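Chemist: structural data only, the sequence is not supplied:
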């Protein structure tokens, strides 16, 4: 079995390789093609990937290439993990919105829109060269928008995020049980989700979890325990950008950006990857983000290719799952994974407190995708105006000018 990783020079990649090595029985990979235009990064990442597999006694061959066509040829699944513009562009995404009093974040708000504008056209150009029978697993942010772009273009695509598996693993640890015994009542959009139930062997134990571990959970998601107790649900930590917007802006204005922190980590990780003596995943990678990404990716690819029919949380077409959204929207919910693709499970009616925000952000995502596909300052301004973290015409117009100027090198239509 051949897998390809587009963006294979990412510092995330050894996390994937670690999962392939540990979970070889689930996903018997014989060839892993790492595709990346940055030859320097790719050489280092491919080197440590080969050493990790050799140490684990895994027989898979690692091929490093700058040619997309070569990398994806014959692949049964292609993982996308791109960052168009690198950490430098992310730094702008996280700091520029602060000038207008808005949250600076790389996947939501104005920063998330800028990332979508840069990323969607590149992803679609790459996807057009991927064999049509290969599954595309998208880990590239903003996952919901990118996945919808891929689906709209007719690709066999599923979006993947590590938020749900992170919750599953942490809840299992607190309960002292194997993760496989835990399933989630996970609902929403990518990076806009709530855990409304935590089932242990079919029994909802979320009230017990909140009662016994509420303070720890609240600290993890950065929201007041009183809110979590009142909701009877656990919001993802991305909800803090909505529920505590002004507090987050004040914090962001007084500390280095996450992009700056990650850039420093990446520099050190690349040094480690280039050391011939390093043949295990560095501990520093755990602080880079993407925890449990490898487990989630292996499980999803194994189920898509092996028709396992198990349940996983993925990003897929709404198709009536949330009746207050259009069918073509992309939602993040539990789904049964088959060789024909993911099939969403029925979802209990969503409370207005959540449904309103989900619908609001989903409408923004539709406008954001149109702006990414067709360009135009007015489309960008409309998307910003529709986003609940912005929503004011003067701010939307100011941000439009700032974002387009900062991203001019990535948006050819701005020169027209």
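Modeler: On my side now, so go ahead. Quantities reported herein were computed from a predicted structural model and do not represent experimental measurements.
Chemist: going forward, measure contacts and count neighbours with C-alpha atoms only.
Modeler: Fine.
Chemist: so how far is the helix or strand harbouring residue 41 from its chain's centroid?
Modeler: Applying DSSP states H and E as the criterion places residue 41 in helix 39-55. The chain centroid and the centroid of helix 39-55 are separated by 23 Å under Cα atoms, centre = their mean, to the nearest Å.
Chemist: that helix packs against which elements?
Modeler: For helix 39-55, the helices and strands in contact under the criterion 3 or more Cα pairs under 8 Å, 6 or more residues apart in numbering; DSSP states H and E are helix 13-22, strand 31-35, strand 61-65, helix 258-273.
Chemist: please identify the deepest-packed of the ones you listed.
Modeler: By mean neighbour count, with neighbours taken as mean count of other Cα atoms under 10 Å, strand 31-35 ranks first of the helices and strands packed on helix 39-55 at a mean of 24.
Chemist: second one coming, line it up with the first:
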């Protein structure tokens, strides 16, 4: 089995490598290719990756290359984890929206749109080259904004599934609070990527007992603290929103916070420099503890589980993924990409039935889906008016004066990445 990671020079990659090494019986990789145009980073990450495999006795071969076509040639699955524009572009995404009093974040609001516009054309080019190399290859997208990028891939006819680590993070957290194994936790996870709610927490599987009420009663303070949301709000909702919902439920509070502290991008940039220095140490043969602060917790377990299900039919039978709606949420178009529990296997992902969604969540989900449709149109066809329409549609913006200013700012900060600008 050959698996290729595009964006293999990312400081995330050792987390992925660690999972591949530990879970080699689930996903028996014979060749792992790390593709990245940044030769200096790739050398450091590739060296550590080989040492991790060697320490854990993994027999697979690790290849590093800047040649995308060579890297994807014959690959059974290609995992995308790229960042167009790097941390410098992320720093901009997180700062210029604040000038209008709007959230500055790399996947949500105006910053999220900027990232989508930069990313979608690049990902589609990569996917076309993957298809030419192996039409049966699966593409696993971890590149944000996952919902929009996965929708672009599926619309273009690619064999693609989107992946996010939010659900597996909740699964691990809830399992710890309940003192059970993660495999015993099944989440009723509903919504869009970075816009989801845990509406039930079931023990044993899709038909298991819902212990969410007891979880909120016994551990509501801890869960609320994790989300940086007030405990009374969780009690009133009766569900657990993803931490990205804080951008909606406490927008102005978040903006005030973001204006008074260093951006997450600047923190990550400093952390990445530290990590790369560590990766260059020839004595290091395991992922460093600092990597846990970089983000992407449990990413490797989720990626291994998904790849194993798609390629071999093994792994967990039900997984939270991003895939076509196809009637699962009746208030959304069939070609919307939703993030829900799905049955996953060699034929792809089929969403499990979802209980009726409370209008409080359905309304916001429909609104953001409409924004994502306009965002994808702007990413595919370009044009200032399409950017403006997407921004005006976003519930975190919604005022024409803000949309006008943010359109100008977005274009000014991203011209080098937008062929049409």
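Modeler: That came through, no problem. What you see is a predicted model; the values in this text were computed from it and never measured.
Chemist: in the helix holding residue 41 of structure 1, what counts as buried?
Modeler: Buried residues in helix 39-55 of structure 1, counted by 16 or more other Cα atoms under 10 Å: 41-53.
Chemist: what lies in contact with that helix?
Modeler: Outside helix 39-55 of structure 1, the residues within contact range by Cα atoms under 8 Å, 6 or more residues apart in numbering are 8-11, 13-14, 17-18, 21, 34-36, 59-66, 270, 273-274, 276, 278-281.
Chemist: in structure 2, point out the residues matching that helix.
Modeler: Residues 39-55 of structure 2 are where helix 39-55 of structure 1 lands when matched by TM-score structural alignment.
Chemist: give me the mean deviation of that stretch from structure 1.
Modeler: After superposition onto structure 1, the mean distance of stretch 39-55 of structure 2 to its aligned counterpart is 0.3 Å, using mean Cα distance after the TM-score superposition for structure 1.
Chemist: is the most centrally placed residue in structure 2 in a helix, a strand, or coil?
Modeler: Within structure 2, one residue has its C-alpha closest to the average C-alpha position: by Cα atoms, centre = their mean, that is residue 164, at 3.7 Å. Three-state secondary structure (criterion: DSSP: H, G, I helix; E, B strand; the rest coil) places residue 164 of structure 2 in coil.
Chemist: just give the closest residue to it, not the sequence neighbours.
Modeler: Closest residue to residue 164 of structure 2 apart from its sequence neighbours, by Cα to Cα, 6 or more residues apart in numbering: residue 142 at 6.3 Å.
Chemist: burial count for that neighbour?
Modeler: Here the neighbour count serves as a burial measure; for residue 142 of structure 2 (other Cα atoms under 10 Å) it reads 22.
Chemist: do the same with residue 335 of structure 1
Modeler: Residues within reach of residue 335 of structure 1, counting by other Cα under 10 Å, total 20.
Chemist: counterpart of it over in structure 2?
Modeler: Residue correspondence, TM-score structural alignment: residue 335 of structure 1 in this structure matches residue 342 in structure 2.
Chemist: any idea which helix or strand carries that match?
Modeler: Secondary structure from DSSP H and E places residue 342 of structure 2 in strand 337-345.
Chemist: mind giving me the packing neighbours of the helix or strand just after that strand?
Modeler: As assigned by DSSP H and E, the chain's next helix or strand after strand 337-345 of structure 2 is strand 348-351. Using 3+ Cα pairs under 8 Å, 6+ apart as the contact test, the elements touching strand 348-351 of structure 2 are strand 318-324, strand 337-345.
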